[in-house]
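In: Below is the sequence, then the predicted model.
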Amino acid sequence: MSNGPMVLAAAIVSLVSLLPVGFVIWIGIQTGWETASTLIFRPRVGELLINTALLLAVTIPISIILAVTLAWLTERTDLRGARIWSWFAVAPLAVPAFVQSYAWVSLIPGLHGLFGGVLVSVLAYFPFLYLPVSAQLRRLDPAIEDAAASLGNGPWRVFFFAVLPQLRLAICGGSLLIGLHLLAEYGLYVMIRFDTFTTAIVDQFQSAFNGPAANMLGGVLVVCCFGLLGLEALLRGNERYARVGSGAARDPVKYRLGLLAIPAFLICLITAGLSLGVPFVTLTRWLSLGGIGSWRLDLIGMALGQTIIFAVAGALLTTIISVPMAWLSVRAPGRFQRIMEACHYYVGSLPGVVVALALVTVTVRVALPLYQTVFTLLLAYALLFLPRSLVGLRASIAQVPVELEQAAMALGRSPAQAVRQITMRLAAPGVAVSMALVGLGITNELTATLMLAPNGTRTLAMQFWSLTSEIDYVGAAPYALMMVLLSLPMTLLLYAQSKRMGGR
């Protein structure tokens, strides 16, 4: 089968994916070293760097400790109601981070600064660590722990010296994901009044449209993202984690908590109460205060309709442009294909504000008719969520035997027809999952939508943000509730995928 059309299509997407980095380099060259150095090496940038470093240095370790503790309790102990607590540990993903901060700020108006940012960040993002760690615990060979225990090690030494090293990949991957979210988050830190690069960039953009200061801050933010990627790769290392044999075909032994049962129960209860109880109580309070009058069905219906339209259209576009690369990575892997695949993945690690700035600059200076159009907004969504779609598609295509494509071509189908009519039909469940993940990610996207949406656009996130900016917490509550309800399917999907990854 000729790979030419697929390679060409994947190469075009890869080149478009390089647009944000190209934008940063181009703006840096155009600005000139003297001006750029003045904008970068100034006290404000140093303050933002310190804030960002402190946020990462405090939030990620706390998230690791909390996630590993919850994963161990729900997967490896006789904790009562472990399945329920496991679901409660994933459910906070259904609450967008800026809705989480809205709940806490409206409950405790004085919650500001680094402490508030760390508290809300941990509660909003620790499930990104819990999911891979719990899945990895379910996959571990119990013989590893048996061997460690047979050498005279107690339960604590077995955990720290035999189990924890095996969780290294899951912890590094989850920590990277949390770190990238911390660098990209906007709404959460604006409400907590904690300055980060993203909040500063959006402020600069709004005060001085597409000014050089915002662009230079965007360049520093890109360097921070790449630095985080490099640090994760360094910490991950090259150790081998796969076992040679098939391992023991049995479930791991559940440790008896004994006197620790009550503290373990309290850890799960407090975590669920802070991450789910506070948003639930706050939303219930504001909805009850607003009554039926807060439900402006015409405005809510319009925002809901626009959100769903953007989510479906963005998911469809992202899936379509992901197909060539997903197919090549499975059917024709090679060095050039791996380079193109890396381009697809890297853009997903960039904050939405950087992607939006790049598209604003290109459309304003090169293609002005495309500025603040639906096409530009959908392109931003496609770039931001390309990795989500690619991962799901690649796994689905890999499960379709290549012989079926060959048989279809032998019967007169063209290569493109064989892929479309055979492979993609059989991969339909995985395609649907990928589209759902992308669509629901778009539902809660705020920064790029604020910067790129056409005039008159009113998504749920935009309406919620507009009302909370005016301290109209009663009016914002219905929009927050609708976003949570739309996010629940994604959370259920992630939970189900995690269970399948762990073999249960």
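Out: All right, it came through fine.
In: Could you use CA atoms for every contact and neighbour count after this?
Out: Fine.
In: can you pull the contacts of L440?
Out: Shown in contact with L440 (C-alpha atoms under 8 Å, 6 or more residues apart in numbering): A311, L486, S487, M490.
In: ranking the residues you listed by neighbours, who comes first?
Out: A311 (25 neighbours; other C-alpha atoms under 10 Å).
In: my guess is L393 meets V323, correct?
Out: Yes. Using C-alpha atoms under 8 Å, L393 is in contact with V323, at 7.0 Å.
In: neighbour-wise, which of the two wins?
Out: L393 (29 against 23).
In: so which strand or helix has that one?
Out: helix 386-398 (DSSP states H and E).
In: and what of V45?
Out: Residue-wise, V45 maps onto helix 43-76 under DSSP H and E.
In: Mind listing what's buried along that helix?
Out: Under the neighbour-count criterion of 16 or more other C-alpha atoms under 10 Å, helix 43-76 has 45, 48-49, 51-52, 55-56, 59-60, 63-64, 66-76 buried.
In: What sits closest to E341 if chain neighbours are left out?
Out: Nearest non-adjacent residue to E341, counting by C-alpha to C-alpha, 6 or more residues apart in numbering: M325, 6.6 Å away.
In: try E445
Out: A461 (7.1 Å).
In: How many residues are close by L123?
Out: There are 24 residues near L123, going by other C-alpha under 10 Å.
In: just to revisit the earlier point, can you give the distance of the helix holding L393 from its chain's centre?
Out: Averaging C-alpha positions (C-alpha atoms, centre = their mean, to the nearest Å) puts helix 386-398 15 Å from its chain's average.
In: what sits up against it?
Out: Here helix 386-398 has contacts from 318-319, 322-323, 325-327, 329-330, 344-345, 347-348, 423-424, 427-431, 433-435, 437-438, using C-alpha under 8 Å, 6+ apart.
In: rerun that using 7 Å as the cut-off
Out: 318-319, 322, 326-327, 330, 344-345, 348, 423, 427, 430-431, 434-435, 437-438 (C-alpha atoms under 7 Å, 6 or more residues apart in numbering).
In: Likewise for stretch 232-240?
Out: Residues contacting stretch 232-240 (C-alpha under 7 Å, 6+ apart): R168, L169, C172, L176.
In: Can you give me the buried ones in it?
Out: Within stretch 232-240, judged by 16+ other C-alpha under 10 Å, the buried ones are E232.
In: what helix or strand does the residue nearest to E341 sit in?
Out: With DSSP H and E as the test, M325 turns up in helix 297-331.
In: and the direction of that helix versus that of helix 386-398, what angle?
Out: 50 degrees (axes from the mean of the first three to the mean of the last three C-alpha atoms, to 10 degrees).
In: and the next helix or strand after helix 297-331, which residues are buried?
Out: Note on helix 297-331: by DSSP H and E, the next helix or strand toward the C-terminus is helix 335-346. Within helix 335-346, the residues that qualify as buried are Q337, M340, E341, C343, H344, Y345, Y346, counting by 16+ other C-alpha under 10 Å.
In: Who are the packing partners of helix 335-346?
Out: helix 4-17, helix 297-331, helix 386-398 (3 or more C-alpha pairs under 7 Å, 6 or more residues apart in numbering; DSSP states H and E).
In: Alongside the first one, take a look at this:
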Amino acid sequence: MTIGIGETPARARQLRDRRIRYARVGVPALVWIPAATLTVVSLIPLLYLVVRALGGGEDTLATLWRDRTLVLIQNTMLLALAVTASAAVLSLPLAWLTMSTDLPGRRLWSVLAALPIAIPSYVGAFTAVAAFGPRGALQSLLQPLFGIERLPEIYGFSGAWLVLTLYTYPYIYLSLRGVIGSLDPALEEAARSLGHGPWSTFFRITLPQLRPAMTSGALLTALYVLSDFGAVSLLNFDAFTRVIYNQYRLAFDRSAAAGLALILAGLTIVIVTAERVSRGPQRYHRSSAGTARPRRQVRLGRWKLVGLAYCGGLTLLTLGTPLAVIGYWLFQALRTGNPLALTWRAAWHSASVSLLAAALAVVAAFPIAVLLVRYTGWLSRTVEVPLWIGYALPGIVTALALVSFGARYLTPLYQTLAMLLLAYLIRFLPEAVGSLRASLLQVSPHLEEAGRSLGHPPLRVWLRVTAPLLWPGIASGGTLVFLTTIKELPVTLLLSPIGYDTLATEVWNATRELFWSHAALPALVLFLVAALPMGILTWRQQPAEQRRSAAASDRKHTGEPETSTW
């Protein structure tokens, strides 16, 4: 029997008995019916792939058994593992600096650290090539100073690893940030009182509490890498998505492409299973009665400059580089007299449909998160895996599946906004589920039991008690869905209603014709539209106590003792 943080063996037995009682009562209909419905909907792309692959017969099998398929598996898994590990290494100190320390301007840094997720991968890849490529801007600056005529190639694995790390680490950062702000400092103080130093306390007490958020964000990062097409295509790295796209659009062989996509779905199952095993059965809420006190800031002391350099250098790479390249495109467009046409209706379409998708995903994620956390068992395992498969499949696969399904069975909804929102829900629902699950693990079921013991129905208890405590997860999940929806390209191109242009489609239409100056303004507005709500949510998400302490840290220290000093 595994004992959670702060639990005694007797307390662990009580929690085990509670889970047995939950199992005997059964999963409420308000939980399992929506969860099962969403699972069936998420299986539509997978069923489409199976039908397509079976239609190819022996040709599909011959394609799958080629040596190149094994190379694709190795390339894709290696890239996913490398990006996930490096994104975790970047995110953990960044989340700690912006949530637990007296870093100057930490609220601003917390907003800037989350904004790279608003930049599409294909834009990030091209700007990286323009800045750091063999003949890029950096080489132009170094040549007159040091005589460097050519920089190393950025194409291939190294370039894809760099770009995807820089623009996917916010998945882990946002999950960690939402949990760090709600940690109870009593556990850390108890460890310090027993003689443990700052590092020992962090690795033995704090880091285990962050594991649900870390694994949820890492899962999102790994599956995003599996489904990404823009970066690997522009940087000439052979991953599954690039080969699948070429099979669909260039070879016109949809059966072979469906077979390759099924292998990608199999890799998704492997990654999800590994995440479930690493997650473990531990619980992360308080076992005893009482109210968690707000965390005090850690004084960085002489390490402030190191923290500022870390945050500033990362912001320069992730935001400064693409914005500088986009600004150069704008300057070139103005200098040459090219029109800077921008459809403001496209900006409204992008913002409105992304907000609708985010709200829909958060509402749909509630019953799934409850099922995964409160009612663990065969049903939760059955529900969870199909959701992640839909997230990991390339957007073009999901779009083509819904095109086929809508044309045959949902004709009234074909090429309507409802069908587009359904595709977004299949693609990005796991982002909201992961954030809500990580936050729900921090909420003790005692609170819900107390509400029900007072005669309140379960739904009212959830709305009045649990939902307010899940606000960090709700904000993080909704933000992730909004930002990934606003830059989604294949689904929008194939399923949007006629004449429903978005900023992503305008950028794509310009860049595929190599009119980069024409794409500059839509790309800049796309970033600004995504950055505005992201900044507001991240800024307002700071707890009230942290706001007061942040204001106090701008003045001279008053001499009040802090939890620890570095």
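Out: Here it is on my side, so go on. All values derive from a computational prediction rather than experimental measurement.
In: Helices along the stretch 351-500 of the first structure, start to end?
Out: 352-365, 374-384, 386-398, 402-410, 415-418, 424-426, 428-443, 447-452, 460-469, 473-501 (DSSP state H, counting those that start in this stretch).
In: got those as CSV, with distance to T282 of the first structure columns?
Out: Formatted as CSV, these follow (distance: least, C-alpha to C-alpha, whole Å):
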stretch, distance to T282 of the first structure
helix 352-365, 28
helix 374-384, 30
helix 386-398, 31
helix 402-410, 53
helix 415-418, 52
helix 424-426, 44
helix 428-443, 21
helix 447-452, 24
helix 460-469, 14
helix 473-501, 9
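In: out of those helices, nearest to Y241 of the first structure?
Out: helix 473-501 (15.8 Å; C-alpha to C-alpha).
In: if you skip the residues just before and after it, what's nearest to L317 of the first structure?
Out: Closest to L317 of the first structure by C-alpha to C-alpha, 6+ apart is A382, at 6.7 Å.
In: pretty sure the one you found is touching G314, no?
Out: Yes. In this structure A382 of the first structure lies within contact range of G314 using C-alpha atoms under 7 Å: 6.3 Å.
In: right, and the helices of the stretch 351-500 of the first structure - which one's nearest G81 of the first structure?
Out: Of all the helices of the stretch 351-500 of the first structure, helix 473-501 comes closest under C-alpha to C-alpha, at 16.4 Å.
In: returning to that earlier point: and the residue nearest to E341 of the first structure, how many neighbours?
Out: M325 of the first structure: 28 neighbours (other C-alpha under 10 Å).
In: ok, now F146 of the second structure?
Out: 9.
In: how about it, what's its partner in the first structure?
Out: In the first structure, no residue is matched to F146 of the second structure (TM-score structural alignment).
In: And for A423 of the second structure?
Out: In the first structure, A423 of the second structure lands on A380 (TM-score structural alignment).
In: Enumerate every residue touching its match.
Out: Counting by C-alpha under 7 Å, 6+ apart, A380 of the first structure has contacts V355, A356.
In: can you tell me how far Y248 of the second structure sits from L314 of the second structure?
Out: 37 Å (C-alpha to C-alpha, to the nearest Å).
In: what does L410 of the second structure give?
Out: In terms of C-alpha to C-alpha, L410 of the second structure sits 46 Å off from L314 of the second structure.
In: more neighbours, these two?
Out: Neighbour totals were compared for L410 of the second structure and L314, and L314 leads with 17 against 13 (other C-alpha under 10 Å).
In: That one: helix or strand, and which one exactly?
Out: With DSSP H and E as the test, L314 of the second structure turns up in helix 304-315.
In: That helix aligns to what range in the first structure?
Out: Going by TM-score structural alignment, helix 304-315 of the second structure lines up with residues 261-272 of the first structure.
In: ok, residues contacting the matching stretch?
Out: Residues contacting stretch 261-272 of the first structure (C-alpha under 7 Å, 6+ apart): L70, L79, W85, F88, A89.
In: repeat for stretch 174-191 of the first structure
Out: Taking C-alpha under 7 Å, 6+ apart as the rule, stretch 174-191 of the first structure contacts 56, 60, 97-98, 101-102, 117, 125, 128-129, 132, 195, 198-199, 225, 232, 349, 351-352, 447.
In: do that again at 8 Å, thanks
Out: Contacts of stretch 174-191 of the first structure (C-alpha under 8 Å, 6+ apart): 52, 55-56, 60, 64, 97-102, 105, 117, 120-121, 125-126, 128-130, 132, 195-199, 221, 225, 228-229, 232, 349-353, 446-447, 465.
In: Determine the angle, from 0 to 180 degrees, between the helix holding L393 of the first structure and helix 374-384.
Out: Going by the same axes, to 10 degrees, helix 386-398 of the first structure makes 70 degrees with helix 374-384.
In: Need the nearest residue in space to the most centrally placed residue in the second structure, chain neighbours excluded.
Out: Nearest to the mean C-alpha position of the second structure, by C-alpha atoms, centre = their mean, lies Y171 at 3.4 Å. Distance criterion C-alpha to C-alpha, 6+ apart; nearest residue to Y171 of the second structure, sequence neighbours excluded, is G217 at 5.1 Å.
In: Map M462 of the first structure onto the second structure.
Out: Using TM-score structural alignment, M462 of the first structure lines up with T505 in the second structure.
In: is it true that its match touches L493?
Out: Yes. Counting by C-alpha under 8 Å, T505 of the second structure touches L493, with 6.6 Å between them.
In: Could you identify the residue of the second structure that aligns with L55 of the first structure?
Out: In the second structure, L55 of the first structure lands on L79 (TM-score structural alignment).
In: And for T196 of the first structure?
Out: That one, T196 of the first structure, aligns with A239 by TM-score structural alignment.
In: Next, the contact list for that match, please.
Out: Per C-alpha under 8 Å, 6+ apart, neighbours of A239 of the second structure: L72, I73, N75, T76, V232.
In: from those residues, which two are the most distant?
Out: For the contacts of A239 of the second structure, and using C-alpha to C-alpha, no pair is farther apart than I73 and V232, which are 14.3 Å apart.
In: one step back: how much does the following helix or strand past the helix holding L314 of the second structure deviate in direction from helix 516-540?
Out: The helix or strand immediately downstream of helix 304-315 of the second structure is helix 321-336, counting by DSSP H and E. Counting by the same axes, to 10 degrees, helix 321-336 of the second structure lies at 140 degrees to helix 516-540.
In: Go through the helices of the stretch 351-500 of the first structure and name the closest to W26 of the first structure.
Out: helix 352-365 (10.2 Å).
In: Measure how the closest one sits relative to helix 374-384, angle-wise.
Out: Going by the same axes, to 10 degrees, helix 352-365 of the first structure makes 140 degrees with helix 374-384.
In: what's the neighbour count on the alignment partner in the second structure of A82 of the first structure?
Out: Taking TM-score structural alignment, A82 of the first structure has R106 as its aligned residue in the second structure. Residues near R106 of the second structure, counting by other C-alpha under 10 Å, number 20.
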